[in-house]
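Visitor: sequence and predicted structure, then a few things I'm wondering about:
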Amino acid sequence: MTTTVDAAEIAKFEAMAAEWWDTNGKFKPLHMLNPCRLDYITQQIAMEFDRDLTQPEPFKGLRLLDIGCGGGLLAEPMTRLGATVVGVDAAERNIPVAQLHAEQSGLEIDYRCTTAEDLAASDEPRFDVVLNMEVVEHVADPLAYLTACQQLMKSGGLMICSTLNRNPKSFVMGIIGAEYVMRWLPKGTHDWRKFITPDELFQLIEQSGLTPVDRKGFQFNPVTWKWRISAKDLSVNYVTASIKR
């Protein structure tokens, strides 16, 4: 299978690899967003697989793939919730950072430097859940990438996919605000032309062979400096849930 990896995009994250767990470093926006992301992810998994989040290790028995795992900001809490987690990233320097932090945290996580396409083409057992968070806007071919994600899922599996909308507001907030004004991210981290509207993403997900079942916005409040899940505002950051029939 032809790779969808964009070498220039990977180089950006390679350069920042050592800062994954610095809450005030270059990944500060993800640390701020992470509680909101985790809330959506855990609620969707619990609903799809009938799990009680008040119980210890509610995701025990579920096999979960975190694509574009970075330093493990999602893989670690998913492991603590009981899931068997495989974290993959095409940026080689991210993997030892993630492995070291997991070891220091007493967690067993299977981290690998590979791509969704290579994993889909292998004899890797398929997954109940695929996390595909803030990755699709960085790949060379979104449809081919999402198709590989679909192939990695079991029948009845769930994919959570988040990205950024493409409109004037997302350019102002996601590029100008985050990279130039607040300097949360290095300049050039995102290419606004590669942002995807919710309708476009739903169409791509359907073309990949999955069924979209939900979408919500991640809305930032500049007064409280906190994120929340919004059922209406998908104007900048948003997330989708899809299942494999």
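Guide: The structure has been received and is ready for your questions.
Visitor: please count neighbours and contacts with C-alpha atoms only from this point.
Guide: Fine.
Visitor: counting neighbours, what do you get for Phe49?
Guide: A total of 16 residues lie near Phe49 under the criterion other Cα atoms under 10 Å.
Visitor: any idea how far Lys12 is from Asn94?
Guide: 11 Å (Cα to Cα, to the nearest Å).
Visitor: quick one: which of the two has more around it?
Guide: Each of Lys12 and Asn94 has its neighbours counted (other Cα under 10 Å); Asn94 has more, 27 against 15.
Visitor: quick check, that one in contact with Glu14.
Guide: Yes. Counting by Cα atoms under 8 Å, Glu14 is a contact partner of Asn94 at 6.8 Å.
Visitor: now do the helices in the chain.
Guide: Ranges of helices within the chain are 7-15, 28-49, 75-80, 94-104, 116-121, 142-151, 168-170, 198-208, based on DSSP state H.
Visitor: mind putting these in CSV, distance to Leu131 included?
Guide: Below are these laid out as CSV (distance: least, Cα to Cα, whole Å):
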stretch, distance to Leu131
helix 7-15, 18
helix 28-49, 8
helix 75-80, 9
helix 94-104, 16
helix 116-121, 11
helix 142-151, 9
helix 168-170, 23
helix 198-208, 14
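Visitor: nearest to Phe127, of those helices?
Guide: helix 142-151 (9.5 Å; Cα to Cα).
Visitor: for that closest one, which positions count as buried?
Guide: Pro142, Leu143, Ala144, Tyr145, Leu146, Thr147, Ala148, Cys149, Gln150, Gln151 (16 or more other Cα atoms under 10 Å).
Visitor: between those, which is closest to Pro77?
Guide: Using Cα to Cα, these come closest to Pro77 at Cys149, 21.2 Å.
Visitor: let me see the contact set for the closest one.
Guide: When contacts are counted by Cα atoms under 8 Å, 6 or more residues apart in numbering, Cys149 touches Ala116, Glu117, Ala120, Val130.
Visitor: determine which two of the residues you listed are furthest apart.
Guide: Largest pairwise distance in these, by Cα to Cα, is 13.5 Å, between Glu117 and Val130.
Visitor: more neighbours, the two?
Guide: When neighbours are counted by other Cα under 10 Å, Glu117 and Val130 differ, and Val130 comes out ahead with 26 against 21.
Visitor: check contacts around that one.
Guide: Leu64, Leu65, Asp66, Ile67, Cys149, Leu152, Met153, Gly157, Leu158, Met159, Ile160.
Visitor: likewise for Leu33?
Guide: Counting by Cα under 8 Å, 6+ apart, Leu33 makes contact with Lys226, Trp227.
Visitor: ok, second structure coming up, stack it against the first:
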Amino acid sequence: MRGYAAFAVAIFLLFYAGPKGHTAPDEAISASEFMERFTSMLDSMPAPPAISEPEVIDLEEDDPETYIFINNAKSRPPEPVYLGGDGRLALNRQNSGEQIISYYRNKDGTYNQDEINKINRIMRCSLTGKETPVSIKLIEILDAIEDRFGKREIILLSGYRTPKLNKWVPGAARRSLHMLGWAADIRVQGYSPAKVAAYARKIHAGGVGYYPDAAFTHLDAGRPRHWLVRRPSNTQATGTP
């Protein structure tokens, strides 16, 4: 009760005492009237935003530091870049066979959100089905890759991952850009991952990972950098880094 009384007094001073250097109003106020006003004030406060059950489960099961990383990163998304792509992107999702063609960029250089939503959908988390906005910079990188290799089919192995899925992927980085919707693991029909990685490094627009044993290329919208990873054969079946 002492703690509650101290809290009530603090609220009273905050709302009914004058600014520094001024005295409180002369009006006398009883304890019951104060509590009535205080209760009325609480009732008028807006309700907190609703949180869905899956979000609660994620918050309970995953590392809170991961959410700090995601929230901080998403507050500073990568700027879109123009890399010569024609504004059309075709993707084939390996695990479901879904295919899309998205005309994501308009002729005036603006972006078509309805078409981008098609990309968000096909790049959804394969474990939970959750979608997230995919980085426009990543879309432009994929478009440049597609055009460079004669519009050959881009096979999507891994796009957005929830933190839960990222934990299950062998060797996945704890701060993977897949959790932001900023990364994709791909193959280009008819071309080796080495050639795809070499061209991606040449355009110097983001991260490039070459995984020869699993036969795919990782592309992301982070800072330009590159790496090569070899893995034992028992991890190749996942198709994701």
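Guide: Structure received. Computed from a prediction, not measured in an experiment: that's the story for all the values here.
Visitor: what's the TM-score here?
Guide: Superposed pair, TM-score by TM-score structural alignment, normalised by the length of structure 2: 0.25. Supporting alignment: 112 aligned residues with a Cα RMSD of 6.2 Å.
Visitor: can you give me the strands in structure 2?
Guide: 88-93, 99-103, 154-158, 183-188, 207-211, 216-220, 225-228 (DSSP state E).
Visitor: buried stuff in the second one?
Guide: Okay, so that is strand 99-103 of structure 2. Gln99, Ser102, Tyr103.
Visitor: quick one: which of these is nearest Trp168 of structure 2?
Guide: Comparing the buried residues of strand 99-103 of structure 2 against Trp168 of structure 2 with Cα to Cα picks out Gln99 as the nearest, at 25.5 Å.
Visitor: the residue nearest to that closest one when sequence neighbours are not counted: neighbour count?
Guide: Excluding its sequence neighbours, the residue lying closest to Gln99 of structure 2 (Cα to Cα, 6 or more residues apart in numbering) is Asn92, at 4.4 Å. As a burial measure, Asn92 of structure 2 scores 20 neighbours (other Cα under 10 Å).
Visitor: if we can go back for a sec, for Asn237 of structure 1, which of the helices of structure 1 is the nearest?
Guide: Short answer: helix 168-170, nearest of the helices of structure 1 by Cα to Cα, at 8.0 Å.
Visitor: state the number of residues packed around Ala5 of structure 2.
Guide: 10.
Visitor: then the one 5 residues further on?
Guide: Other residues within reach of Ala10 of structure 2, judged by other Cα under 10 Å, total 13.
Visitor: and if you look at Arg37 of structure 2?
Guide: 13.
Visitor: next one: Ser40 of structure 2
Guide: 11.
Visitor: any idea how far it is from Phe34 of structure 2?
Guide: Distance of Ser40 of structure 2 to Phe34 of structure 2, given as Cα to Cα: 10 Å.
Visitor: mutual contacts of the two, please.
Guide: Residues touching both Ser40 of structure 2 and Phe34 (Cα under 8 Å, 6+ apart): there are none.
Visitor: excluding sequence neighbours, find me the nearest residue to Glu48 of structure 1.
Guide: Leu158 (7.5 Å).
Visitor: list the contacts of that neighbour.
Guide: Contacts for Leu158 of structure 1 (Cα under 8 Å, 6+ apart) come out as Ile45, Glu48, Asp128, Val129, Val130, Ala241, Ser242, Ile243, Lys244.
Visitor: list only buried entries from these.
Guide: Judged by 16+ other Cα under 10 Å, buried ones among the contacts of Leu158 of structure 1: Ile45, Asp128, Val129, Val130, Ala241, Ser242, Ile243, Lys244.
Visitor: can those residues go into CSV with extra columns for distance to Pro198 of structure 1?
Guide: Formatted as CSV, the buried ones among the contacts of Leu158 of structure 1 follow (distance: Cα to Cα, whole Å):
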residue, distance to Pro198 of structure 1
Ile45, 21
Asp128, 24
Val129, 21
Val130, 19
Ala241, 12
Ser242, 13
Ile243, 16
Lys244, 19
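Visitor: thought the residue nearest to Gln99 of structure 2 was touching Ile186?
Guide: No. Asn92 of structure 2 is beyond contact range of Ile186, at 9.6 Å (criterion: Cα under 8 Å).
Visitor: residues shared between the contacts of the two?
Guide: Ile154, Ile155, Leu156.
Visitor: deepest in the core, which of the strands of structure 2 is it.
Guide: Among those, strand 216-220 has the highest mean neighbour count (mean count of other Cα atoms under 10 Å), at a mean of 27.
Visitor: what's that strand packed up against?
Guide: Under the contact definition 3 or more Cα pairs under 8 Å, 6 or more residues apart in numbering; DSSP states H and E, strand 216-220 of structure 2 sits against helix 136-148, strand 183-188, helix 193-203, strand 207-211.
Visitor: out of the ones you listed, flag the one nearest Gln113 of structure 2.
Guide: Here helix 136-148 is closest among those (Cα to Cα), at 10.5 Å.
Visitor: the closest one: which residues count as buried?
Guide: Ile136, Lys137, Leu138, Ile139, Glu140, Ile141, Leu142, Asp143, Ala144, Ile145, Glu146, Asp147.
Visitor: just those now: which is nearest Lys167 of structure 2?
Guide: For those, the minimum distance to Lys167 of structure 2 (Cα to Cα) is 22.5 Å, reached by Leu138.
Visitor: can I get the contacts of Cys149 of structure 1 in TSV with distance to Ala7 of structure 1?
Guide: Formatted as TSV, the contacts of Cys149 of structure 1 follow (distance: Cα to Cα, whole Å):
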residue	distance to Ala7 of structure 1
Ala116	15
Glu117	15
Ala120	20
Val130	23
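Visitor: what residues are up against the residue lying closest to His226 of structure 2 once chain neighbours are set aside?
Guide: In space, and not counting its chain neighbours, His226 of structure 2 is closest to Val208: 4.6 Å by Cα to Cα, 6+ apart. Residues near Val208 of structure 2 by Cα under 8 Å, 6+ apart: Ala197, Ala200, Arg201, Thr217, His218, Leu219, Asp220, Pro224, Arg225, His226, Trp227.
Visitor: just the closest of these to Leu13 of structure 2, please.
Guide: Checking the contacts of Val208 of structure 2 against Leu13 of structure 2 with Cα to Cα, the nearest one is Asp220 at 52.7 Å.
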